[in-house]
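**Student:** what's the 3D shape of this:
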Amino acid sequence: MTSEKTVLITGTSSGIGLAAAIGAARAGWTTIATMRDMGKAEVLLKAATENDVAHRVQVKRLDVVDPESIAACLDEVIAEHSHLDALVNNAGAAQVGTIEQSSLDEFRAAMEVNFFGVVATTRAALPHLRAAQGRVITVTSVGGVVGQPFNEAYCAAKFAVEGFMESLAPVAATVGVDVTVVEPGAVASEFVANLSLDVPALLAAAGPYAPALQAYIARTRDSFGNAQTPAEAAAPIIDALTGDRPPFRIQTSQWARDFVATTLADLDGSAVQDLTRTWVR
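**Tutor:** Predicted structure coming up:
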């Protein structure tokens, strides 16, 4: 067992999750770095060794769409460390397409990973976080604030996550648990590469939407060419993890702040939180 603070982070095989795991360990936290495919742990373990934090990083299997996997992982964490001080919901998957060309199964799959996975993991962790007076930090997206073309399923899920967390935050605060969402913009990571998009096939199947899809793909490639690094995007997660009272909503860059400002005048979520806290007092 350890007296160090313990954080569980989902989706740490690459990108923001990997960078957040290393950042949390460097900040002195015992870091439970989870992933669905344990065969992808090598990159994370190598980074932990290179940053001299391997002694603070434990890799465990957790599949956010499998409640038994979530429960088994949390049981192990509590058995080994006796407490859990923070949860970082990071696991996610992109889904590109418009609804007329996408199947309902594809849409549901995106919702399962990006929304219900967050709900299930948060629900399972909350009793432990309540005992520790801990916090929930969830990586959403600027796509959880501004709907984006050909991202209907992904943005729907991220909008749902934002609504879920914004509603949960004042309730969780009454039992000592802080809730924060972190909104990255474009991040240069394997997230986009993992889409494995067959662009010619997508365009061929897009029918009347092909010109719009082609323009969207070109714009997306350009935006990810000038993206934040995973470490840059993960830095606000570590700030939220280690800060005294993190705000409800954090953007990871000035670009992200400017982008969500098109629909959010209340950038840090304080006005909404001030209002809804009065509903539970």
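**Student:** rest of the way, CA atoms for contacts and neighbours
**Tutor:** Will do.
**Student:** pull out the buried positions in the helix or strand hosting residue 41.
**Tutor:** Applying DSSP states H and E as the criterion places residue 41 in helix 41-50. Residues of helix 41-50 classed as buried by neighbour count (16 or more other Cα atoms under 10 Å): 41, 44-45, 47-48.
**Student:** what's the angle between the very next helix or strand once past that helix and helix 41-50?
**Tutor:** Proceeding N to C from helix 41-50, the next assigned helix or strand is strand 57-61, under DSSP H and E. Relative orientation of strand 57-61 versus helix 41-50 (axes from the mean of the first three to the mean of the last three Cα atoms, to 10 degrees): 170 degrees.
**Student:** what is the very next helix or strand once past strand 57-61 packed up against?
**Tutor:** Counting by DSSP H and E, the element after strand 57-61 in chain order, helix or strand, is helix 67-81. Counting contacts by 3 or more Cα pairs under 8 Å, 6 or more residues apart in numbering; DSSP states H and E, helix 67-81 packs against strand 57-61, helix 117-132.
**Student:** another sequence for comparison is provided below:
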Amino acid sequence: MKSPFKYLTLDSVAQAELTFSTISVVLATSIVLLTLYYFRKRPTICPVTDLGARVVLITGCDSGFGSGLVAACTDQGFEVVAACYTTDGAKKYDKIENVYAVVADLTDDEGISDVVAFTKQRIGVRGLFGLVNNAGVALPGNVDWAKPPTYEATMKLNFFAPVKLVYALLPSLKRAKGRVVNVTSVDGFINLPTNAAYCSSKHALESYSDVLRCEMLPWGVDVVVIQPATMRTPLAMAFADSWHRSFETAESDRRANYGDGWAEKVKQAMKSGISDIAQSPELTVSALLSALTLRSPPTRITTGTASWLVFKPLSKLSDRTRDSILYAMSFGAAKEPLALEHGTPPEGVVSHITIKVSSLSQSIAFYQKFGFSLVGDPTSSQAMLKGGAHKKWQPLLLLSSTGSPLKRPESWSAGMQRLCIYVADFDVQVGRLKAAGLEPYAPLAGKSEQIAAYKDPDGFVVYLIVFHLPLGPIVDITRLWYGAQYPMMFHLSINVASDFETAKSSYAKLGFSKVVYEVGRDKHQKNLLPAFGLSESETHIDGVRMCQLPNDVFSITLLKWTEPETKREGGELLNSLAITVKNVKEAVRSAREAGFEVEEERLTKVPLLGEAIVGAAFVEGVRIEYVKFLD
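**Tutor:** Model prediction:
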């Protein structure tokens, strides 16, 4: 039998022992070094003596850390120059001994000059012992809608003001062997969503502080960075409202991809989160005072439980892992899907439905009562609306005004004549519409389904539907799976005048080949007809087919009516639907070869969705657009 120790030699044993010894030494050395580093970061308190002869300039003294530090410094015997932004902020220092307030706007050169001149007058030949760059501003907003001036304004106060003050006062700081204390934030070592401008400014100040500290070694000027987590300061406690205002004042096409409901819930979650983790500003004031009073202060002091419990560990993760966690922390609590999960519709879906209207304002008001929201900036003749949130693309509604009265034919005439909206809470929505002044134009109808039908100001039919047993639970599970919110666009009815088999074949050639549901003559739920003002006994429908594009979840429903008979009555072009395609020219060519009348591609602009190449095919006069969006 072969020995299991065949390859174990004296040399290999010796090598293993050597390796083990090396590892032991490395581990022991690492433990010693880490221990020394740990205690190095926590120096023994050795206060500076004779503080009464020393002058400290503190910016941002109207409130918050600055106000607290002024009080702490005077208690320690410092002479304080308090730079305030407002006259009211400076008044409270009028009768406090050894505090000299100066009012200035640090975002402009004149304000910087005023503070520098005032400070030099106070210090005389003594030199400046401390410069605390505490003044700051947070202008929150997502990158998607925060405009460049937001960054410029933030950098002016949070970064350029400290740089200018240090440059002007550095000779005085050198003379006193003083120290510069820069207030950054945990945002100086981790980037938090909704606050890009602030994070950028604090990262810049951190970098500047590192270089300044190194270069000042020969002159004995200490540079200390204070990194507070969330504290109960006016700046922090107003953050959620400031963020929400930035959303409300953003351009409408920027807001469209998020939705007002989403923003409101994010704001509320943000308020609650900040309230939960915010700590007393005194923690940071104490750290600032230490930076001024310790003989050899640490180069960085981080304050707040959240800094070491949450933000420091997060900063050590990989980028993608950290991004996922921070996104969930910032927006996940809203529990509200984004208004549009896709900024631009993907290929192979119905991107939008165009409905001709006579009065844009009246029609917008009608659809808003149903829950549709206006997105983008309406023009004098067009407006885009969206339904409820959905994980998949849901068609948009493009209202296009003719500026003159419309003659819309009855709902069984050829063309697109009815839009179906699915609701889970049928009675609630019917009651809500009634309270908003909308009444069904015929009695409610149905058994295993229920329908309430309404007409827009020009006679286009929009109806609500809900399924009970047996289909209801299936539809509700599907709705929950996709996170669909009311109003959920269910399908669009298209009445066909030709032979039903020919019509089915025509729409299949246009891409609507996935059959969801199909019945023959009078096999539909006739008890639903009274909701449209039609007789159950006198109305006959030869066939119904609900079908979709292969990659879509929105359906069209083809109907062939015989009593009353579907005819082309001139209303076919009052509506149209658009299909997104990879190549408009190729789609138009295929439609032409299939025998359809076509419209060649052209460049146009669609509200909200931007520039697009559009072509079209016509089925019994009904316009089906092919669209390729360029934005």
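**Student:** returning to what we had before: which residues does the helix holding residue 41 of the first structure contact?
**Tutor:** The contact list for helix 41-50 of the first structure (Cα atoms under 8 Å, 6 or more residues apart in numbering) reads 12-14, 18, 22, 35, 54, 57, 59.
**Student:** how much space between the aligned residue in the second structure for residue 45 of the first structure and residue 81 of the second structure?
**Tutor:** Alignment note: residue 45 of the first structure maps to residue 93 in the second structure; criterion TM-score structural alignment. Using Cα to Cα, to the nearest Å, residue 93 of the second structure is found at 10 Å from residue 81 of the second structure.
**Student:** intersection of neighbour lists for those two?
**Tutor:** Joint contacts of residue 93 of the second structure and residue 81 (Cα under 8 Å, 6+ apart) are 99-101.
**Student:** considering those, which possesses the most neighbours?
**Tutor:** Within these, neighbour counts (other Cα atoms under 10 Å) peak at residue 101, which reaches 26 neighbours.
**Student:** ok, it touching residue 82?
**Tutor:** Yes. Residue 101 of the second structure lies in contact with residue 82 (Cα atoms under 8 Å); the separation is 4.6 Å.
**Student:** am I right that residue 265 of the first structure is in a helix?
**Tutor:** No. Membership of residue 265 of the first structure in a helix is not supported by DSSP: H, G, I helix; E, B strand; the rest coil, which gives coil.
**Student:** run a quick neighbour tally on it.
**Tutor:** 10.
**Student:** what lines up against residue 84 of the second structure once you look at the first structure?
**Tutor:** For residue 84 of the second structure, the aligned residue in the first structure is residue 35 (criterion: TM-score structural alignment).
**Student:** any idea how far residue 64 of the first structure is from that match?
**Tutor:** In this view, residue 35 of the first structure and residue 64 of the first structure are 9 Å apart by Cα to Cα.
**Student:** with residue 73 of the first structure instead?
**Tutor:** Relative to residue 64 of the first structure, and taking Cα to Cα, residue 73 of the first structure is found at 11 Å.
**Student:** any idea which of the contacts of helix 41-50 of the first structure is closest to residue 5 of the first structure?
**Tutor:** residue 57 (12.3 Å; Cα to Cα).
**Student:** contacting residues around that closest one?
**Tutor:** If you count contacts by Cα under 8 Å, 6+ apart, residue 57 of the first structure has them with 21-22, 25, 30-33, 45, 48.
**Student:** aligned to it, what sits in the second structure?
**Tutor:** Aligning on TM-score structural alignment places residue 57 of the first structure opposite residue 99 in the second structure.
**Student:** hey, where'd the strands end up in the stretch 151-281 of the first structure?
**Tutor:** Secondary structure of the stretch 151-281 of the first structure (DSSP state E, counting those that start in this stretch): strands located at 178-183, 249-251.
**Student:** what stretch of the second structure does the last one fall on?
**Tutor:** Read it as strand 249-251 of the first structure. Residue span in the second structure matched to strand 249-251 of the first structure, by TM-score structural alignment: 300-302.
**Student:** need the overlap of contacts for residue 35 and residue 64 of the first structure.
**Tutor:** Joint contacts of residue 35 of the first structure and residue 64 (Cα under 8 Å, 6+ apart) are residue 10.
**Student:** the more surrounded of the two?
**Tutor:** residue 64 (28 against 24).
**Student:** chain neighbours aside, what residue packs nearest to the more buried one?
**Tutor:** Spatially, and ignoring its direct neighbours in sequence, residue 64 of the first structure is nearest to residue 117 (4.5 Å; Cα to Cα, 6 or more residues apart in numbering).
**Student:** how many neighbours does the one you found have?
**Tutor:** Other residues close to residue 117 of the first structure by other Cα under 10 Å number 25.
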